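# sharing a model prediction with you, sequence too.
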Amino acid sequence: MKVSYNWLKDYLDLTTAPKALAEKITRTGIEVADVAQKSAGLKKIVVGHILSCQPHPDSDHLNVCQVDVGEDEPFQIVCGASNVAVGQYVVVALPNSRIADNVKIKKGKLRGVVSMGMICGLQEIGFADSVVPKVYVDGIFVFPEAIEPGTEVYEALGMTDYIIDLDLTANRADALGLHGVAHEVAAIESLTPHFEDVVVTESDVQTADHLAAYVADEQLAPSYHLRMLQNVTVQPSPMWLQTRLWNAGIRPINNLVDVTNYMMLTYGQPLHAFDADTLKGDHKQVEVRLAKAGEKLTTLDEAEHALTHEDIVITDGHQPIALAGVMGGLNSQITADTKNVIIEAAVFEPTAVRKTAQRHNLRSDASSRFEKGVNIADVQTALDAAAAMMADLGHGQVTAGIISPTNLIPSDKVIEIEADRINRVLGTELATQTIVELLERFGFGVANTDNRLTVTIPPRRWDIEIQADVIEEVARLYGYDNLPSTLPTGAMTTGALTPEQKALRQTRHTLEGAGLTQAISYALTTPEKARQFTLVDSALTALDWPMTQDHAHLRMNLITGLLDDAAYNVARKQTNLALYEQGRVFLKQTDDQVRPTEIEYVAGLMSGNRQTKTWQTAAAPVDFYTIKGVVELLMTSYNLSDPISYQPTQAYPEMHPGRTAAIYVGKQLVGFVGQIHPAVAKANHLKETYVFQLDLAQILALPTQTVIAKPAPKFPAVTRDIAIQVASQVSNAAIVEAIKAKGGAHLASVELFDVYAGSHIEAGEKSMAYTLTYLNETATLTEEEVNAAFEKVVAELVATFDAKIR
């Protein structure tokens, strides 16, 4: 909520400076995000009057203007805006001025013609596109009335006003209107707010003779009211109204629509205006009901929406003309030709409004207020104030009477609480009279009977419900920093990580030591992505009311999130990637399971080069063995008792069928590693990419072994190399297993150092070369011992794999 300091002063006799006031507001419980003044940093920007405007001699789109800027002689300024014309009062940045972003404007030449400054659009002096009137979005701004040339523009455009940006929590919707903020500031500053009485001058025409309203179900709109104006003139709003709107972040439209937004900002009560002549029939009819199947509505943003039976709509008795509490329809909007207007003020069912806004992706200022609640005591007051102002600005007549098919009668809430309880909760020793005075500063009625307080809460503070709320009001006005502080007492427990927490932290350290960077992805995704890369079959977990359709289901894997991260980086020319994510996936055995089981996973992704090209090294791309090495390093760090194995698999359709391995610990599947399928890579705009995914919950539950450090051996090792020719389908794992089975007690390690297939090797076969290392930790190995063990290995390889020794 952006609060104008000058507007606030209309209701309060404020003397506190804006920044000091913002500090006080923050200390009492409403955070102030920023205090800003649009004119800050601007220099030498004035009002100019265009005296003449001639085409540039050397351009088809530039104009040479003579502009009165309050000096003895007019300034010649070259302007390229399409809407520049003689007689306009415009914004002029003089030579050596400073405009938005600290840009300096100098005297210069444009295609040979001297230009003494610049005629500006509002964006060029710091206004956002979203608040600039549409007619001036693509051109210069023109003041609607004459202003003395040479006058600085800041005051006329409301730029000297300080804007206090309140970061409101959902329970403080009462501060979504200036009246609510005024009450809050009045309590802080010990002031009394003064609001003008609303007076509506009605014509002799009875509203009921021209308009009827119906509410199909009172729960949809428990309070619904309509007023009608006739013979209005639609035109731009006066400058004071436009400045208040754009300072609040709202674009001025015209005098009628602007009044509805102004009243929303004033009272926190959204209003809507319909062009009465667009409704069917001589006797206009407005009905509030649920939408019917197949109905559609094009809203003011020109988007068409297919309605559901859960949407509350406003109709003219035949077709929808607005989504209740969210946005009006294009078919009943206020236009330049509008003559008769229907104004709506209502209280709609909050949950239905919120769901409609989410369903149709139509979050608006109105829906935000209806979701959080509005002051039912101000519904008709805001309606009357809007009607009176529209009649004034639009030169129309307000018909007599309000149409109210439903009406909520506002009532005060009464909460009883003992002063001793307030002091006990806050740890204070405040006198009862002090507590009474603090509550009365909020405008609450307080009766004291033997230190038992009866607190009367007006309807404008619908967030106050229970005793704790009253205690909070006392605390924040008394000052949180004034509350006494004490240290906790009792036995202290030394904090420590659980074994699972230690293992998770070790996982992160291991992967980061291997060169991977942690990524954190959304746990919510699409159903298609949720079903990909799954280790086990699982039912989907859907959110009842997701914020967006792309985040409607809980993930069942971590890889799709990493692919999104990779695609984001690749789109920004970052192609050498090594990422990992540790987090939870959400699995359900059946659709009927209410809550999913949360399982800890870890996943990694590598793409691009693992080694970049330099003057002395060639680029080395990531391959299967690069990421498998990372997985082996990680799995080794868990010190598992059972052996770890990697077996080729085609069980994952999103993975490359020939470059994917399932990871087993003993006979238990714990994950997979490999290259993603080229089709998946192409869909994500990625080149060759490798991933792994492990079920950490399973891995951490497996038995482990203690690693015992050994001293360096005292005796030398002996190595033997062997090259064998075997069938192509024989795996390295099978050969290593056979070597270890017959290698003898002194075989320390087996390392593959060469694989070859090609010329001089028969088709369907390959050559594999190994280094066998023998070591006796208690004595020196003899040549005879090593040769005997080595010959057994050779014999086993020949017998088992029909190997040819090379």
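Alright, I've got the coordinates.

# make it CA atoms for all contacts and neighbour counts henceforth
Noted.

# tell me the secondary structure for the closest residue to Phe801 other than its chain neighbours?
For Phe801, ignoring the flanking residues on the chain, the nearest one in space by C-alpha to C-alpha, 6 or more residues apart in numbering is Val726 at 6.6 Å. What DSSP: H, G, I helix; E, B strand; the rest coil gives for Val726 is strand.

# correct me, but Val726 touches Lys804?
Yes: counting by C-alpha atoms under 8 Å, Val726 does reach Lys804; the two are 6.8 Å apart.

# which one's more surrounded, those two?
Taking other C-alpha atoms under 10 Å, Val726 and Lys804 do not tie; Val726 has more neighbours (23 against 13).

# before we move on, the earlier item: OK, contacts around the residue nearest to Phe801?
Applying C-alpha atoms under 8 Å, 6 or more residues apart in numbering, one finds that Val726 lies in contact with 765-768, 801-804.

# now intersect these with the helices, please.
Among these, DSSP state H puts Phe801 in helices.

# can you give me the distance of Gln574 to Leu245?
Per C-alpha to C-alpha, to the nearest Å, Gln574 is found 43 Å from Leu245.

# more neighbours: these two, which one.
Neighbour comparison, Gln574 and Leu245: the larger count goes to Leu245, with 21 against 12 (by other C-alpha under 10 Å).

# and the more buried one, helix, strand or coil?
Under three-state DSSP, Leu245 comes out as helix.

# another structure for you, compare them:
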Amino acid sequence: MNISYKWLNEYLDLNANKEITPEKLADRMSRTGIEVEDVFKGETGLKKIVVGHTLSVVDHPDSDHLHICQVDIGEEEPTQIVCGAPNIAKDQKIIVALPGARITGNAKIKKGKIRGEVSNGMVCSLSELGFSEKVVPKKYADGIYVLPAEAVAGEEVFPYLAMDDAILELSITPNRADALSMRGVAYEVGAIYDQKPIFIEVVLTEDSSVKAADYIQVEVENSVDVPSYNMRIIKDVKIAESPLWMQTKLMNAGIRPINNVVDITNYILLEYGQPLHAFDYDRLGSKEILVRRGKKGEVLVTLDGEERKLSEENIVVTNGEIPVALAGVMGGLDSEIQEDTVTVALESALFESTTIRRTAKEFNLRSEGSARFEKGINTSTILTACDHAAQLMVELAGGTIVSGVVSKNVLKPMDSSLNITLDRINGSLGTAISSEEVVAIFERLGFGVTHSEGLFDVTIPPRRWDISIEADLIEEVARIYGYDNLPSTLPISEATPGMLNENQRLVRHTRRYLEGAGLSQAISYVLTTPTKASQFMMRESEATMLDMPMTEERSTLRMNLLSGLLDDVRYNKARKNQDVALYEIGRVFYKVAGKVLPLEEEHVAGVMTGLEVTSDWQQSGKAVDFFTVKGVLEGLLAMYGFTGSISYQKAETLDGMHPGRTALILLDGEEIGYLGQIHPLRAKEYDLKETYGFEINLQKVMDAPKAPTIYQTIPKYPGMTRDMALLVDETVDNQELTTLIKAKGGKYLQDVQLFDVYNGEKIEAGKKSMAYKLIYLNPEATLVEEEVTLAFEKVTNALVETFHVVVR
């Protein structure tokens, strides 16, 4: 919410202390619980912009839309300016940017000629002074802004448009909805600076010869939906522009001025936090107002011109038969205030907050009024705000207030009471505040308080409906006393040594290993789209959807990590980072039949694309391939120390993966993950080229039995190696050969390494050559040649017998 410093000064004497600058006020407010995100003045960066008076306006001889204007800018002679605004006319007070002026966007105005005619400056619209198009008054949306006749030519324009006012942009949390009004903020600032805000008392002038009950009757179908509904009638109004002071207050708050009647309702909304709605009484088509739930099939065209299909979830205001407003959200187009309106039916009500929120979300129609109904309003000013608005319509629109208020379910707000002890306050805050200080703080907040022997009986007015429990009172004392003044103390508790459990230790080792292998950690969104959630899945499951997602892009809990990593790679590639290696450790979520909450499972996944080794003067670049990723995973899986054996199996049907370059990872025959190339069509969906990835069920890794880590001395006896080259069928893979070699290699076989694969013209069709190095070692004695030869022959014979290899 935007707060005007000058408007606030109407309730408080901020000038009494010259140190209360807008910037220092913002700092104090932020340190007492209401964050001020920014302080800005509209005139910042602008200069040499003055009031001008058009003495004459004639058409440009060489243009069908330009005008040559003689403008009084407070100098001895008028100046000539060429202007193309459709609404410029003689004897107007306008905004003029002089030569050398700076307007929004730091644009500089210069003297020049436009189609042969001299132009000494520029006639400005409000948007050229930095006002957002959405707040420019409707009347001047397509032209220049016309100032009131009392504006003095030659004077700076900023004071007239309140651009010299400091605007504080507040970030209001839901629990402090009382600060969604100027009066609420005035109470807050008054408490900070120990001042009591002063509000001008509204004196209502009613026409006692007529009664509102003769004009309208009000009925409410459900008092839970509508705890209070009130209506006043103001007749003989004349629709016109609002005075400039009201327009500038609305624009600075981010609201577009429309006309005097509508602007008054918005002004009261800002001052009291009470939403009001003005109906054109003659366009209601009835003397009855019925507030009820919508009916299926009913339609309402709202003020924005959109047709809304209503349901039983919506509260609507009707003329007894058809809806005329979407209660608490937006009025209907058929009953809006127009230029010929003469009688206004003014609504001031309280609607149930949850229903208003649902309606606003259903129609994507969030308004200033609905935001306040959702968070709560001050029930003690429902009628006061209505009376003030009615009186302003007398003063600014020449109306007459018909006597009486037609009400249904009139609320009688009551003060609430809470008790708290001094020991409880000091014990919670760690302070030694005296009873007198606590009483002074409650009084500054405008609370009634009595004190006896360390017990405070605190009376809270209805305007602070957020205070309901003892802890709220403690927070109020802490805020006003000053969080900076609270002592820094350490909690007193028994010290316990910290340590990681086995699963935490495994996750940490996994992270360190992958980072050592060159991958960087990424953290992706848990929520994604339904399509991405169901990609690369390791088990069948339905998606877990959010009931009320903020966006469709974040509507479903993920069931894989790989799709999120591919989004991260796409983000990097779009920013010219071509060589990317990322990993993520996180949870995926599977739906379980019969259970409300999904099953959460820990996974680890990685993605690599681009170059594994970059080019330099010593070597050529090497692109990431299947074996790059497999090598990373082999080291990672070896680090875990499984008692079981790891093997790889070709996978041709895994969703989103290349059918010829993907393998399942098996632990004792059970699938724990997969690795391979992302299918080119899937990679294209993410705007990627050749990309490789893996995903492992880390939960299964955690649950799998592991051998203890045993440290041994470096063997002092030398080992031996034997090489073999085998001619085998193309259908035989390395996994099968390696498994057999290790099984038949004997107790001294330490490792088997594949160092060459050949498949070319010199080998018969359907065959391939595979060369292995077998490493033997006896840690307790020197190996004997005969032992190694015998073991090597057993391996050779087993290979010939099982796979019909030819030893080359």
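Yep, that arrived. Just so it is clear, the structure is predicted and the values come from calculations on it, not from any experiment.

# determine which residue in the second structure is aligned with the residue nearest to Phe801 of the first structure, please.
Using TM-score structural alignment, the partner of Val726 of the first structure in the second structure is Asp729.

# ok, and the closest non-adjacent residue to the corresponding residue of the second structure for Val470 of the first structure?
Alignment note: Val470 of the first structure maps to Leu473 in the second structure; criterion TM-score structural alignment. Counting by C-alpha to C-alpha, 6+ apart, Leu473 of the second structure lies nearest to Ile467, which is 7.1 Å off, once chain neighbours are set aside.

# what's the local residue count around the spatially closest residue to Tyr686 of the second structure that is not a sequence neighbour?
Nearest non-adjacent residue to Tyr686 of the second structure, counting by C-alpha to C-alpha, 6+ apart: Arg570, 6.1 Å away. Residues lying near Arg570 of the second structure (other C-alpha under 10 Å) number 20.

# over to Thr400 of the second structure?
So Thr400 of the second structure, with other C-alpha under 10 Å, has 20 neighbours.

# would you mind measuring from Gly513 of the first structure to Gln506 of the first structure?
10 Å.

# Thr351 of the first structure too?
45 Å.

# so between Gly513 and Gln506 of the first structure, which is more surrounded?
Per other C-alpha under 10 Å, whichever of Gly513 of the first structure and Gln506 has more neighbours is Gln506, with 15 against 11.

# trace the more buried one over to the second structure, please.
Counting by TM-score structural alignment, the partner of Gln506 of the first structure is His509.

# one more: Ala366 of the first structure?
By TM-score structural alignment, Ala366 of the first structure lines up with Gly369.

# so is that match in a helix, a strand, or just coil?
helix.

# what's the neighbour count on it?
Gly369 of the second structure: 21 neighbours (other C-alpha under 10 Å).

# equivalent analysis for the one 10 residues further on, please.
Counted with other C-alpha under 10 Å, the burial measure for Thr379 of the second structure works out to 20 neighbours.

# also the one 10 residues further on?
Look at Ala389 of the second structure: counted by other C-alpha under 10 Å, it has 25 neighbours.

# is it true that it touches Asp263?
No: Ala389 of the second structure is beyond contact range of Asp263, at 9.8 Å (criterion: C-alpha under 8 Å).

# thinking again about what came up before, contacting residues for the nearest residue to the match of Ala366 of the first structure once chain neighbours are set aside?
Leaving out its chain neighbours, the residue that sits closest to Gly369 of the second structure by C-alpha to C-alpha, 6+ apart is Pro275, at 5.0 Å. Neighbour list for Pro275 of the second structure: 265-266, 268-269, 328, 348-349, 368-369, 372-373 [criterion: C-alpha under 8 Å, 6+ apart].

# all good on my end, thank you.
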